[in-house]
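Colleague: okay, predicted coordinates and the sequence, questions at the end:
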Amino acid sequence: MLKADNLMKDLERQAAGTLRALLEQVPAIKLLDIGHEALAPDHGVDIVAHVEVYGRRQALVCEVKSSGQPRHVRLALLHLRDIVANQAKDAAPVFIAPYLSPEAQALCREHDVGYLDLEGNARLAFGSVFIEREVASKPGVERRELRSIFKPKAAQVLRVMLRDPQRTWRVTELAEAAGVSLGHVSNVRVSLLGREWAQVSDAGLYLSEPDALLDEWRDAYEPPVGQRISFYTTLHGRSFEEAARRVMSSKRETVLLAMASFSAAHWLAPYGRTGTQYFYADDAGLEQLRSSLKLSSASKGENVTVTLLKDLGVFRDTVEPAPGATCTSPVQTYLDLAAAGERGREAADHLRQERLKWQK
């Protein structure tokens, strides 16, 4: 507890310093004092700054939190608004955290509360003063937390939920459907609720903001880890499609194999052909592809790319839009396309319009 208190005090000192630096950049603002000041017992305000603008005094009451996740932000904003309404009617409320995502910033604007984070994002409006600043960077902790949400085991949970975002899930049934432990589901649940991408009803957990989740996943996406091998085949067009569908139709249950990226998109939401065919496979799947598609090693001129996946969770969520055309799921295909350059992003946008539109 003492360590947590000390960390919070350090954060408040950083917040006060960041606020001071921001205010001092505006010539019209004269900073009179900044520090901790009691408005009333148990008021919950961490910092109060007194400023003067063209002879008019103004107080800024600031609440500092160690988390800028929307769920925590919403509670803090309501508390700040209550303080201003009942204890400091002429004060301007300000929320401060280490980092505020665009969603958290939008919440502050919605509640008419100023905000500031230690990365440099800020929006203060009081009297005749308006300050707004936006930076593109995210702190390392935030990037690590986001990456952890989309690690392979967590991704299995997300892909299951994104099949039908409005479906409700109990932790045990979601763990079974995703093939992961209860602990993995619980961690994902906490992250989703903290970012307000999910809500809990009497029936269980469901995705309330699937588009926001998918946007963040796309931006933080790292392709599945695996050995990427290039080949050349003399098969083209319909002959290639027929051979690929035959091999996937005839493969044993223990063989893992699926079309991926542009090849999967061709069956899910056709947008435009590409000169290269893409597959995910395990070792047995690769051998079947090699013989059935007449693949030969190629140092140049390759037209088939097979990725031997280290983690096989992607295969739990494959779809078959046509007999034998086993493809990665629409979500996985979308993510792979979005990471495949400008042409891939266009195909990804088309796929999303066709296959990933959800009712709210």
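Modeller: Noted; the coordinates are in hand.
Colleague: make it CA atoms for all contacts and neighbour counts henceforth
Modeller: OK.
Colleague: and the helices in this structure, which stretches?
Modeller: For the chain, the helices defined by DSSP state H cover 2-24, 70-86, 102-110, 140-149, 152-163, 171-178, 182-194, 210-220, 237-250, 261-268, 283-292, 330-338, 341-355.
Colleague: a markdown table for those, including mean neighbour count?
Modeller: Listed next are the helices of the chain as a markdown table, based on neighbours: other Cα atoms under 10 Å:
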| stretch | mean neighbour count |
| --- | --- |
| helix 2-24 | 15 |
| helix 70-86 | 17 |
| helix 102-110 | 17 |
| helix 140-149 | 14 |
| helix 152-163 | 20 |
| helix 171-178 | 17 |
| helix 182-194 | 18 |
| helix 210-220 | 16 |
| helix 237-250 | 15 |
| helix 261-268 | 24 |
| helix 283-292 | 17 |
| helix 330-338 | 24 |
| helix 341-355 | 17 |
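Colleague: okay, the ones you listed in a markdown table with distance to G275 next?
Modeller: Formatted as a markdown table, the helices of the chain follow (distance: least, Cα to Cα, whole Å):
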| stretch | distance to G275 |
| --- | --- |
| helix 2-24 | 53 |
| helix 70-86 | 44 |
| helix 102-110 | 38 |
| helix 140-149 | 32 |
| helix 152-163 | 28 |
| helix 171-178 | 34 |
| helix 182-194 | 38 |
| helix 210-220 | 24 |
| helix 237-250 | 10 |
| helix 261-268 | 10 |
| helix 283-292 | 18 |
| helix 330-338 | 15 |
| helix 341-355 | 13 |
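Colleague: among the ones you listed, which comes closest to R123?
Modeller: Of all the helices of the chain, helix 102-110 sits nearest to R123, with 8.5 Å by Cα to Cα.
Colleague: try this one next to it:
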Amino acid sequence: MTEKEIEQKFKTEFKELFPRLKDATLISEYSLGREGKVDLALRLQKGREREILLCEIVAKGFPKQIREKGLQLLEMTGQGKKGYPVIIAPYITGLGKETCKKIGAGFLDLSGNAYLDFDSFYLEVEGKPNRYKSSDKLSGLFNPKGEKILRLYLLQEKDDLSLNYRQIAEEVSVSLGQISKVNKKLDELGLRIEKREGLKAIDKTKLLDLWRDKYRFERNRMLSFYSMKRIPEIEKEISELCRAKGIKYALTLFSGANRLAPFTRYNVATSYYSGDIEALKSDLELKEVPSGANLQIIIPYDEGVYYKAREVNSFMVANPIQTYLDLYNYKGRGREQAEFLRERIIRI
């Protein structure tokens, strides 16, 4: 949507979206004198007093754009002395809301969410779904190439600000252009933080939360098998077979988490596997079953799932970030195990 379209839609819908503003008077292109004018203003009558909401429209509710527009609005309004600064957008995310609060601005979005806090007036509406989803909002982040870069960022021991584009490209086998695209999107989302001398660090907590919520485990191909052996024996046989034949594998879900941060018992072994399935069935005497499986073999959607897999007691285990993502929306006690892993091992 263009800013003009957003403005028109807001003018026709704001009283229905926000009943507490039904008595507000809307003023287009409200003048602030020498400081210029804002896109629109809302005049509220509170008893004998009037309050002016000075509103600027943002076409894309990325934290970066909200911050820039919000700071500009604050400067124009004399740090709010001429009226309460408000951002209007099709949809404001949780990160966007946090940005508004930090700079001292409010917001109203066309999806029905709001945050206004001035004098004795308070309005907060949250949880309304995005009615104006853009297909390209997160493009470049959550695809196989983008995720390779995200894994590197999240798995760095410290915020290593010295890594340049070429080093990152060599480390995870992506193009320089892909890194630039990912970093630009992280900037827009407010997930890269200015540190020193123009260098930026990743807000790992927010990035992991965002990826967790967007992660789609079903992109993998899952095969279910039954073995007469017990879980520890199955996992050991897979490990020994893959080691002997040079096959890539990595335990994940509860099999992986049990070796990183044991939390709960489990009755199904699970492993990523990039070898011949028929040979595996024959070597381990497995039977493919529609239900009652005690072994799940995952054919990965991308080889990036093996990045920084670690050896734990002779078993290759998917890195903690990958294991966490796989577990978080998994059935049973997957989320509990995921959060325990995050608390004890990931710590972001």
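Modeller: Alright, I've got the coordinates. Worth saying up front: this structure is predicted, and the values here are computed from it rather than measured.
Colleague: quick TM-score on the pair, please.
Modeller: Here the TM-score for the pair of chains, by TM-score structural alignment, normalised by the length of structure 2, is 0.89; 345 aligned residues with a Cα RMSD of 2.5 Å.
Colleague: out of the helices of structure 1, nearest to A322 of structure 1?
Modeller: Counting by Cα to Cα, A322 of structure 1 lies closest to helix 261-268 out of those; the figure is 7.5 Å.
Colleague: average offset of that closest one relative to structure 2?
Modeller: In the superposition against structure 2, helix 261-268 of structure 1 averages 1.3 Å from its aligned positions (mean Cα distance after the TM-score superposition for structure 1).
Colleague: matching residues in structure 2 for that helix?
Modeller: Alignment of helix 261-268 of structure 1 against structure 2: residues 253-260, by TM-score structural alignment.
Colleague: and the contacts of the matching stretch?
Modeller: The contact list for stretch 253-260 of structure 2 (Cα atoms under 8 Å, 6 or more residues apart in numbering) reads 250, 263-264, 266, 268-271, 312, 317-318, 320, 323-324, 326-327, 334, 337-338, 341, 345.
Colleague: relative to the whole chain's centre, how far out is it?
Modeller: Distance, stretch centre to chain centre, for stretch 253-260 of structure 2: 23 Å (Cα atoms, centre = their mean, to the nearest Å).
Colleague: show me what contacts the aligned residue in structure 2 for V314 of structure 1?
Modeller: Aligning on TM-score structural alignment places V314 of structure 1 opposite V305 in structure 2. By Cα under 8 Å, 6+ apart, the contact list for V305 of structure 2 reads A318, Q322.
Colleague: relative to E354 of structure 1, how far out is whichever residue in structure 1 pairs up with I149 of structure 2?
Modeller: Aligned counterpart of I149 of structure 2 in structure 1: V157 (TM-score structural alignment). For V157 of structure 1, the distance to E354 of structure 1 (Cα to Cα, to the nearest Å) stands at 23 Å.
Colleague: same question, E134 of structure 1
Modeller: From E134 of structure 1 over to E354 of structure 1 (counting by Cα to Cα), the distance is 33 Å.
Colleague: one more: I34 of structure 1?
Modeller: Note on I34 of structure 1: its distance to E354 of structure 1, by Cα to Cα, is 54 Å.
Colleague: contacts for stretch 5-18 of structure 2 next, please.
Modeller: For stretch 5-18 of structure 2, the external contacting residues (Cα under 8 Å, 6+ apart) are L21, K22, L26, I57, A59, A89, P90, L110, S111, G112.
Colleague: contacting residues around A59 of structure 1?
Modeller: V48, A49, H50, V51, D90, A91, A92.
Colleague: what is the equivalent residue in structure 2 for the third one?
Modeller: With TM-score structural alignment as the criterion, H50 of structure 1 lines up with R43 in structure 2.
Colleague: do I have it right that E35 of structure 2 meets G78?
Modeller: No. Using Cα atoms under 8 Å, E35 of structure 2 is not in contact with G78; the gap is 9.2 Å.
Colleague: distance from the strand ranked longest in structure 1 to structure 2 after superposition?
Modeller: Using DSSP state E, we find that the single longest strand of structure 1 is strand 56-64. Compared with structure 2 after the fit, strand 56-64 of structure 1 shows a mean deviation of 1.4 Å (mean Cα distance after the TM-score superposition for structure 1).
Colleague: next one: that strand to chain centre, how far?
Modeller: How far strand 56-64 of structure 1 lies from its chain's middle: 33 Å, per Cα atoms, centre = their mean.
Colleague: show me what counts as buried in it.
Modeller: R57, Q58, A59, L60, V61, C62, E63, V64 (16 or more other Cα atoms under 10 Å).
Colleague: export these as CSV, with columns for distance to G237 of structure 1.
Modeller: Conversion of the buried residues of strand 56-64 of structure 1 to CSV gives the following (distance: Cα to Cα, whole Å):
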residue, distance to G237 of structure 1
R57, 74
Q58, 71
A59, 70
L60, 67
V61, 67
C62, 64
E63, 62
V64, 60
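Colleague: which among the residues you listed gets closest to T307 of structure 1?
Modeller: V64 (46.6 Å).
Colleague: wait, that closest one touches Y99, no?
Modeller: No. Contact between V64 of structure 1 and Y99 fails when scored by Cα under 8 Å: they sit 11.1 Å apart.
Colleague: contacts only, for S201 of structure 1.
Modeller: T168.
Colleague: show me the contacts for the residue nearest the centre of structure 2.
Modeller: Nearest to the mean C-alpha position of structure 2, by Cα atoms, centre = their mean, lies L210 at 1.2 Å. L210 of structure 2 sits next to no residue when contact means Cα under 8 Å, 6+ apart.
Colleague: what's the match for it in structure 1?
Modeller: Using TM-score structural alignment as the criterion, L210 of structure 2 maps onto E216 of structure 1.
Colleague: kindly report the same for Q178 of structure 2.
Modeller: Aligning on TM-score structural alignment places Q178 of structure 2 opposite H184 in structure 1.
Colleague: I'd guessed its match sits against K153; true?
Modeller: Yes. Contact criterion Cα under 8 Å: H184 of structure 1 and K153 qualify, at 7.1 Å.
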